[in-house]
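Q: coordinates only, sequence not included:
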């Protein structure tokens, strides 16, 4: 099984005392994952190993390649060609009759851990239409409940506790219960892992839920929430202009700067009690 963290000897410097000391430190693992569809390579993403099947399924759903668990015949983690085997390949076999991915030279599916839509030729190329109408979701959450979610998410981040270097995405009910959490060096990967879990558990659309992300609310995260049918996305940091514009377009609620007792609601404030 691939490692999630690794230990490394470092030199710690304290400028207040002028002392240096050597000590072990834990680092979050980052390795490439190749996603194949019907044995053909489709995408490579840099991720933290773990929940790789969920990551691949979530990626395929949020890119509009599949729409439900019924579109997937099998999904398996493969050894690849590395020595020793690193299991950095997921091969997804589509159900007979499901159209294969269309190769489009304007779309570059290589992504880094910091950017989910890098290489896409235009914003229009990633405005994938969701099968789920989030604007019709009447989910509401009390502001007093919403402000408790970051602490709940933080306490559930086991790998972050050891490394301090991972993003997290958590799916919550509107009464503040944590349903699932995923961690990754890439915030978009963490969200894909949550979405892939929902698809594999046959729980899509994820209506009536709140998605909380540990960083900022970028365009691709709002798109992924829309594709999964999640009506509310909250972030501890800022949203981008494109994220807010897309949320306005699809009727999704965006909450930013969710810290302490305050928050900023950028779209659909009627969902926040």
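A: Great, that's in hand. The structure presented is a predicted model; accordingly, all values stated were derived computationally and were not measured. Numbers count the residues shown, from 1 in each chain.

Q: only C-alpha atoms from now on, for both contacts and neighbour counts.
A: OK.

Q: tell me where this structure has strands.
A: With DSSP state E as the criterion, the chain has strands at 5-14, 19-28, 31-37, 40-47, 72-78, 89-94, 110-111, 167-173, 178-184, 209-213, 232-235, 253-259, 262-267.

Q: helices along the stretch 151-273 of the chain, start to end?
A: 158-163, 187-200, 219-227, 241-250 (DSSP state H, counting those that start in this stretch).

Q: next one: the third one to chain centre, how far?
A: Same thing as helix 219-227. 9 Å (CA atoms, centre = their mean, to the nearest Å).

Q: repeat that for the last one.
A: Using CA atoms, centre = their mean, the distance from the centre of helix 241-250 to the centre of the chain it belongs to is 18 Å.

Q: now the angle from that helix to strand 262-267?
A: Interaxial angle, helix 241-250 versus strand 262-267 (axes from the mean of the first three to the mean of the last three CA atoms, to 10 degrees): 60 degrees.

Q: spatially speaking, which residue is in the middle of this protein?
A: residue 191 (1.6 Å; CA atoms, centre = their mean).

Q: so who does that one touch?
A: Residue 191 makes contacts with 58, 168-169, 182, 213, 221, 224, as judged by CA atoms under 8 Å, 6 or more residues apart in numbering.

Q: sorry, back to before: using TSV, lay out the strands of the chain together with distance to residue 103.
A: Listed next are the strands of the chain as TSV, based on distance: least, CA to CA, whole Å:
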stretch	distance to residue 103
strand 5-14	35
strand 19-28	33
strand 31-37	12
strand 40-47	9
strand 72-78	19
strand 89-94	16
strand 110-111	13
strand 167-173	30
strand 178-184	28
strand 209-213	31
strand 232-235	31
strand 253-259	32
strand 262-267	34
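
Q: make CSV from those strands and add mean neighbour count and distance to residue 62 to it.
A: Below are those laid out as CSV (neighbours: other CA atoms under 10 Å; distance: least, CA to CA, whole Å):
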stretch, mean neighbour count, distance to residue 62
strand 5-14, 12, 27
strand 19-28, 13, 25
strand 31-37, 21, 14
strand 40-47, 19, 13
strand 72-78, 15, 14
strand 89-94, 22, 15
strand 110-111, 20, 14
strand 167-173, 24, 15
strand 178-184, 22, 16
strand 209-213, 27, 15
strand 232-235, 27, 15
strand 253-259, 22, 18
strand 262-267, 17, 21
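
Q: out of these, which gets nearest to residue 161?
A: strand 19-28 (9.8 Å; CA to CA).

Q: tell me what the closest one is packed against?
A: In terms of contacts (3 or more CA pairs under 8 Å, 6 or more residues apart in numbering; DSSP states H and E), strand 19-28 is packed against strand 5-14, helix 158-163.

Q: can you redo those as JSON lines with distance to residue 257?
A: Formatted as JSON lines, the helices and strands packed on strand 19-28 follow (distance: least, CA to CA, whole Å):
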{"stretch": "strand 5-14", "distance to residue 257": "29"}
{"stretch": "helix 158-163", "distance to residue 257": "20"}
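
Q: between the ones you listed, which gets nearest to residue 117?
A: The nearest among those, by CA to CA, is helix 158-163 at 24.3 Å.

Q: take the one below as the second:
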């Protein structure tokens, strides 16, 4: 269940109405890793994130991949809720079992992550710990492009597929489009980073990484963490309805990612690698 109805008093000037309101559910989810080191079975909690229930396995897979803890879907043997070993909150604990011989890369996770719904990098010790190096080398990346007229249409397409946002008005979304504007995947969550991890986790499961021939649309602002996760998935074009942060622009430039912000009402700003966005040629222009 992703939505709950609660009693509310709606005030309009001096008029009050006792009714109910739909809210997006926010609950903690713990990600646990199970793996072997020198024939010794290890069970380790690596993250607690505040999220909207749903697509939990994708969220766990996407988080582990975008944080560089696992290198591919092939590292994972099984992902499921911890129904057997967990006495309480079974639906809020995800157990990720790695394949025999696979050890997770935990060098940047000496302490457990605690991730709020608003910030996916809170508590990390330094920029070096979160500047995860992308695992994909994209060939012919300068041949990748998107039409400006197509970009204008994407926010409305996404809005039409934000089911929970339509009920609550309180969720972020990440959407994956083809370069021709076909909507391929949408994931929602109270945390913008969780929505993107769910999206990348779904793509990881489908075996379609790297996502270089795609456009990532973010329903809100573009933060450093979201650009970092996109880089990990090989994405080269990011468009956001909201503003980017200074560090997001810096990271996009570093990894040659096209980053556009304020995409709405047939307007947007291009911050990095603008050559990938194509504009119509008007008569009389050079």
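A: Yes, it's here. Since this is a predicted model, take the numbers as computed values, not measurements.

Q: relative to residue 200 of the first structure, which of the strands of the first structure is closest?
A: With CA to CA as the criterion, residue 200 of the first structure lies closest to strand 72-78 of these, at 9.5 Å.

Q: quick one: contacts for the aligned partner of residue 12 of the first structure in the second structure?
A: Aligned by TM-score structural alignment, residue 12 of the first structure pairs with residue 10 of the second structure. By CA under 8 Å, 6+ apart, residue 10 of the second structure lies in contact with 16-19.

Q: which one of the contacts of residue 191 of the first structure is nearest residue 112 of the first structure?
A: Sorting these by distance to residue 112 of the first structure puts residue 221 at the head of the list, at 14.7 Å, by CA to CA.

Q: what's the burial count for the closest one?
A: Look at residue 221 of the first structure: counted by other CA atoms under 10 Å, it has 25 neighbours.

Q: what does it align to in the second structure?
A: Under the alignment (TM-score structural alignment), residue 221 of the first structure pairs with residue 226 of the second structure.

Q: which residue packs closest to its match, ignoring adjacent ones?
A: Spatial nearest neighbour of residue 226 of the second structure, excluding adjacent residues (CA to CA, 6 or more residues apart in numbering): residue 193 at 6.2 Å.

Q: deepest of the helices of the stretch 151-273 of the first structure, which one?
A: helix 187-200 (a mean of 28; mean count of other CA atoms under 10 Å).

Q: against the second structure, where does that helix fall?
A: Aligned by TM-score structural alignment, helix 187-200 of the first structure falls on residues 192-205 of the second structure.

Q: distance from the chain centre to that stretch, please.
A: That offset, for stretch 192-205 of the second structure, works out to 5 Å (CA atoms, centre = their mean).

Q: average distance between that stretch and the first structure?
A: Comparison of stretch 192-205 of the second structure with the first structure after fitting gives an average deviation of 0.3 Å (mean CA distance after the TM-score superposition for the first structure).

Q: export the contacts of residue 10 of the second structure to TSV and tack on distance to residue 110 of the second structure?
A: Output for these, formatted as TSV (distance: CA to CA, whole Å):
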residue	distance to residue 110 of the second structure
16	52
17	51
18	49
19	48
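
Q: ok, so of those residues, who is nearest residue 6 of the second structure?
A: Using CA to CA, residue 19 comes nearest to residue 6 of the second structure of the contacts of residue 10 of the second structure, at 8.6 Å.

Q: so what does that closest one match up with in the first structure?
A: In the first structure, residue 19 of the second structure lands on residue 23 (TM-score structural alignment).

Q: please apply the same query to residue 173 of the second structure.
A: In the first structure, residue 173 of the second structure lands on residue 168 (TM-score structural alignment).

Q: give the contact list for the nearest residue to its match once chain neighbours are set aside.
A: Distances taken as CA to CA, 6+ apart put residue 183 closest to residue 168 of the first structure, at 4.4 Å, once the chain neighbours are dropped. Counting by CA under 8 Å, 6+ apart, residue 183 of the first structure makes contact with 48, 157, 159-160, 166-169, 190.

Q: now do residue 183 of the first structure against residue 135 of the first structure, distance only.
A: Going from residue 183 of the first structure to residue 135 of the first structure by CA to CA, to the nearest Å gives 28 Å.

Q: again, but for residue 108 of the first structure
A: Noted for residue 108 of the first structure: a distance of 30 Å to residue 135 of the first structure, by CA to CA.

Q: now do residue 88 of the first structure
A: 37 Å.

Q: now swap in residue 122 of the first structure and tell me
A: Distance from residue 122 of the first structure to residue 135 of the first structure, counting by CA to CA: 25 Å.

Q: more neighbours, these two?
A: Neighbours per residue (other CA under 10 Å) separate residue 122 of the first structure from residue 135, with residue 135 holding more: 18 against 12.

Q: so the more buried one sits against residue 252, correct?
A: Yes - between residue 135 of the first structure and residue 252 there is a contact at 6.1 Å, judged by CA atoms under 8 Å.

Q: spit out the residues that contact the two alike.
A: residue 231.

Q: what is the burial count for residue 60 of the second structure?
A: For residue 60 of the second structure, the neighbour count with other CA under 10 Å is 26.

Q: which one in the first structure is aligned with it?
A: Using TM-score structural alignment, the equivalent of residue 60 of the second structure in the first structure is residue 56.

Q: next up, the contacts around the closest residue to its match other than its chain neighbours.
A: Once flanking residues are discounted, residue 56 of the first structure sits nearest to residue 35: 6.3 Å by CA to CA, 6+ apart. Residue 35 of the first structure sits next to 41-44, 56, 89-92 when contact means CA under 8 Å, 6+ apart.

Q: residue 35 of the first structure -> the second structure?
A: Looks like residue 35 of the first structure aligns to residue 31 there (TM-score structural alignment).

Q: repeat for residue 100 of the first structure
A: So residue 100 of the first structure corresponds to residue 104, using TM-score structural alignment.

Q: count of neighbours near the nearest residue to that match once chain neighbours are set aside?
A: Leaving aside its sequence neighbours, residue 104 of the second structure sits nearest to residue 69 (CA to CA, 6+ apart; 5.3 Å). By the criterion of other CA under 10 Å, residue 69 of the second structure has 19 neighbours.

Q: distance of residue 69 of the second structure relative to residue 110 of the second structure?
A: Here the criterion is CA to CA. By it, residue 69 of the second structure lies 12 Å from residue 110 of the second structure.

Q: cool, thanks, signing off.
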